[in-house]
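Asks: build me a model:
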Amino acid sequence: METSKLAIIGSGPTALYILQHILSNAEAFLKQFYQISIFEKNAKMGYGMPYNPDFTDVYNIANISSEEIPELPQTLAEWLRAQDRDYLKTLNVTKFPIKDSEVYSRISLGEYFRAQFNILIESLKHHGFSIDEHTSTKVTDIKPISTTVAEVITATKRYRFHNILIATGHHWNPDHSTSSNYFDSLWPIFKLFNPDDRYYNFEIGILGASLSAIDVVTSLAHRHGKFSHYQNQLSYQLHPKAKGFKIVLHDVNGWLPHLQYEQVHPFREIYRYTTREALLALKTDHQNLFIETYFNNVCKPALLKALKKDELHDVVTLLNTKDFGFKQFIDTMAEKHEYINSFEGMRKELDLADTLLQKNKPVHWMETLDDLMYSLNFHTELFSAEDHLFFHTDVKPFLMNVIAALPLKSAQLLLALYDANCIELVSGKVEIETKSDTGIQIKICDSHDGVETKTYPLFINSSGNDDVTFDDFPFETLRKEGTISMAKAAYDHAAHTRKTHNTSNESTVTEEGELYLKLGGIAIDNTYRCLDDDGKPSQIIQDLAFNHIYGHRPYSYGLQACNATSCIVINALLDIELHDAQPIGIEIITKTYETKDDL
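Replies: Prediction:
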């Protein structure tokens, strides 16, 4: 049986930033870990699922530019400029010169990540690390052997490690539908294409209108017609054999993502608008941090400055009102961004966004709120159950729609399709009623209690949810032996909250007379160590996979979160003070957030 020190499960962006932060601390890290083993279930290391050419399409556009990607050996723009133009064309990079502020294809980002991965591996070897790369190797289980050693189990071998970092990234189960006309995820996206290269000449239903849904739109649209530019306008011409082709997006609120905006600081920071001490001082005697307290003490002052810069004086007046809380702010700003016709609203927003980008004029309040919620995300274990519910039902949907960053070129594609009558957006909650080879029947319930049924020959669930429930956690032994536990939060006023939020028995659990809300996923501490049934942190296993830890980290998205999470974990591994089997107070653990590295 092989013995090693550190295992990394997964080789996508989170693993990439783990390696980057190990390299930044190579001298100190080498004293603790002489060997690093990386396990990847796919044939090649370094891509990450959203950027892997086996999953994503050449027409899918990344939603991040070079200047927004945290530090790696090269920037994306530098790497692209160094490539042969014929090679870049195969990655659908056709616009030159290469710009730091431009967004490029998803697969070009994947090739860039793979190149950076290889550079980091070679640099770590040069520093004296022994690196084992296990490709086409799926980890099927993890089994603790003692308090300091655990086994990583694959189909053919067992490996022993002193520390294991789970960085598996996105996870999509295979479709289990009984109908060939329904897909419960869009990945890999190639499965959605007509296998005989025939055209879809009917309406296609898509659940969701987020960035992943737009990936489906762009892939299918390019295969059923042609986009062309004329006098700086993009238009779409449907192929004659695709007559009848149309995409219908279904979103509960009838919202399309809002657009990429200019920023003062392209990188988020955990403590940009507050300090660790000031934030922790807001805790109650029961160790809660209430969202409304955070909003009043931290968010309001920062947002007032931002809104004044944006000249949104009406909102400034409201925000200065004593009883104007977070919910009122969300409703006010959402109303400003709601349109009777979302596509026409997008057209107006595109004109404004293009003007602001040309003038390098930021949208201060959006950037500020994103920073504030990024900071809050790393402290949500202090939430009561009530605040977790509020965050998930009100705050998060607002952030995911209004603070979204849809590239302007994606918006141009959507509007070209809209002008060609090839796309539509329907608001209302969707329920799948029947699935059969003759069609997928759905029920649409609108906000006015109206109900409509509709049948699609093809229906795709692009809601973008790949969260892994506690019962479906992929490493079964950890769950069965109690090495991991379910993420949960105590109610502050249990009896009142149960009635107010209409929580069900399935979403709550009672322990020692205390009522808890099940948050989903697994419990972790601030350094991502898995917490066992007794609340004690594992000395071996840290889980950085966002779809495993979404209960305690509900707003962890994108490469900057991958970078911050990896930095926190590596700093924690190097901090002897944290090598303890007992729970450590948040005052000590959050010191790992204050590093010289950009989090």
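Asks: from here on, just use CA atoms for contacts and neighbour counts.
Replies: Will do.
Asks: the longest helix along the chain packs against which elements?
Replies: Longest helix of the chain, by residue count under DSSP state H: helix 106-126. Judged by 3 or more Cα pairs under 8 Å, 6 or more residues apart in numbering; DSSP states H and E, the packing partners of helix 106-126 are helix 13-24, helix 76-81, strand 130-134.
Asks: to compare against the first, here's the next sequence to fold:
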Amino acid sequence: MKKIAIIGSGPTGIYTFYSLLKTKIPLAVSVFEQADEAGVGMPYSDDENARFMLANIASIEIPPLFITYLDWLRRQDQAYLARFKVDKASLHDRQFLPRLLLGEYFRDGFLTLVKEAKTQGFEVNVHESARVTDIDAAPEGVMLSVNGKPHPARFDRVVVATGHVWPDEDEATRSFFPSPWSGLMDARIPACRVGIMGTSLSGLDAAMAVVMQHGHFADQQFILDKGSEALRIVLMSRTGILPEADFYCPIPYEPLSILTESAVESEIAKGADGLLDRVFALMVKELELADPEWCQAISLHDLNADNLLEAWYEDRKRHGPFTWAEENLKEVERNKRERRTVAWRYAVLRLHDVVSEIVPALNERDRARFQAGLARVFIDNYAAIPPQSIRRLLALREAGIVSVAALGDDYDMDIGSGQTVITHHGHTLRFDVFIDARGQKPLKTKDLPFPTLRKQLMETGDDIPDVSADYTLRSPESIRGRIAFGAIPWLMHDHPFVQGIIECAEIGDAIAKGVHQPAAGARRKLPWVEG
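Replies: Take a look at the predicted model:
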């Protein structure tokens, strides 16, 4: 019986275990989780979130663990759901619900998974409060160090599913937080000037973590506590543009007609020179087929991979962040009531996955062009946020608490012991408390927290871990097939849109297939929706 170790029991680790179970081939599986409760995942744990924070994914999109998220919710008592301010009678599959509740679903699914695996003849060991501190891979197997001490077992394959990596809490001070997950949830923030770098959902959640200490929402208004009148929050980004509200569209996604996976494979086969521009030309044809009026309105035929971003944001810049947010929210809510799909938005949403397949094949120049242009268009489109988050933001703006600043690309930030000062275009912003909420940054081999494995990989000369179709490390040759590398921050270089629960499920499925097969070939897309 093969011995498998899974490091991390967040979504990637859970879906890997679930996919291993579906192969029906018994294994000895050991799960190592550094938190004190396995099967939740940092993005959904009560240590890092509050009950008012919403998950940015609805039940209809979440790959099921035995049962769908919606069916699991419907099995819960009304009193239990009420703790999260969820009404059982109004549940539906396109609803955005608290992250903590999604964490409860994953925890319950994980416990069911452990029980079912044992029933099917698996040997299962779950190690909680068990931080893996080193990985030592050799041809005869892989050894782990846990909490600084050697673990007695030797494994045939180790799955690295450690998820996001944020700065340690000891890097935070009372006036500076290097991420929203570095002690902010437990910190007491006074009514002062607060700066938040980032205008995505993470930035909005950071703002919520602060304002909920100084008031409450009632009837779509925010009521500030007496004595907290000095609270002011500035959300900042290069563009000063707010995310749009999540929009209605058919799920599972309808197939593309022109820029299909086979079309992308054909373009990749022609070589790196001109690849980005060739694929952009096919993308234009796909969009013109889907929504010719929108394409004409933005003069898409005259645009290229470098300036589409400017046209994409043009209306929002002209209207201002809050005016646009208010109008966009009305449009989205109307379309959801009428089950109406905006064709160009839906086409861009479906295009991001297939276009991302070209990234590993791009030359250095075109990869930089992609990151500066098309990647930002796609991220803005698929990272649309829950409408309730927009409503909350508008209420905070109406209360005079929140504003937005566009910094541009040229600004200076001075993090002092008492204040953070940002200078841009001749303006100076001073903050008593500053929160960096720009999200996960891609990491390199040198950032690996496992010293022995890091040394082995750095000796190969690879800046980032080189993985095959089943995510096993391709080099060094001596350990090929021993380690499956599903840690998202290290995959983001070649696969910039790899974040998210759906992607976690795809990674888990690929890893599970590879456990019983030799690793080979280039990465491929693995759709989770059957049929």
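Asks: just give the TM-score of the two.
Replies: The TM-score (TM-score structural alignment, normalised by the length of structure 2) is 0.92; 527 aligned residues with a Cα RMSD of 2.7 Å.
Asks: which of the helices and strands packed on helix 106-126 of structure 1 is buried the deepest?
Replies: The highest mean neighbour count among those, using mean count of other Cα atoms under 10 Å, belongs to helix 13-24: a mean of 24.
Asks: what about the equivalent of Asp93 of structure 2 over in structure 1, distance to Leu76 of structure 1?
Replies: For Asp93 of structure 2, the aligned position in structure 1 is occupied by Asp100, per TM-score structural alignment. Applying Cα to Cα, to the nearest Å, the value for Asp100 of structure 1 to Leu76 of structure 1 is 8 Å.
Asks: overlap in contacts of those two?
Replies: Common neighbours of Asp100 of structure 1 and Leu76, counting by Cα atoms under 8 Å, 6 or more residues apart in numbering, are Ser66.
Asks: gap between stretch 552-568 of structure 1 and the chain center?
Replies: Computed by Cα atoms, centre = their mean, to the nearest Å, the separation of stretch 552-568 of structure 1 from the middle of its chain amounts to 9 Å.
Asks: typed the wrong thing, it's stretch 138-157 of structure 1
Replies: Distance, stretch centre to chain centre, for stretch 138-157 of structure 1: 27 Å (Cα atoms, centre = their mean).
Asks: that one: which residues count as buried?
Replies: 138-139, 141-144, 149-154 (16 or more other Cα atoms under 10 Å).
Asks: which residues does that stretch contact?
Replies: Under Cα under 8 Å, 6+ apart, the answer for stretch 138-157 of structure 1 is 9, 39-42, 137, 158-163, 474-478, 538-540.
Asks: among those residues, name the ones in strands.
Replies: Among the contacts of stretch 138-157 of structure 1, the members falling in strands (DSSP state E) are 9, 39, 158-161, 163, 538-540.
Asks: nearest to Phe398 of structure 1, of the residues you listed?
Replies: Minimum distance to Phe398 of structure 1 across these is 32.7 Å, recorded for Ile9 (Cα to Cα).
Asks: I figured that closest one hits Asn163, correct?
Replies: No: in this structure, Ile9 of structure 1 is not within contact of Asn163 by Cα atoms under 8 Å, at 11.1 Å.
Asks: compare those two and say which one has the larger neighbour count.
Replies: Neighbour count, other Cα atoms under 10 Å: between Ile9 of structure 1 and Asn163, Ile9 has more, with 26 against 23.
Asks: just give me the match in structure 2 for the more buried one.
Replies: For Ile9 of structure 1, the aligned position in structure 2 is Ile7, judged by TM-score structural alignment.
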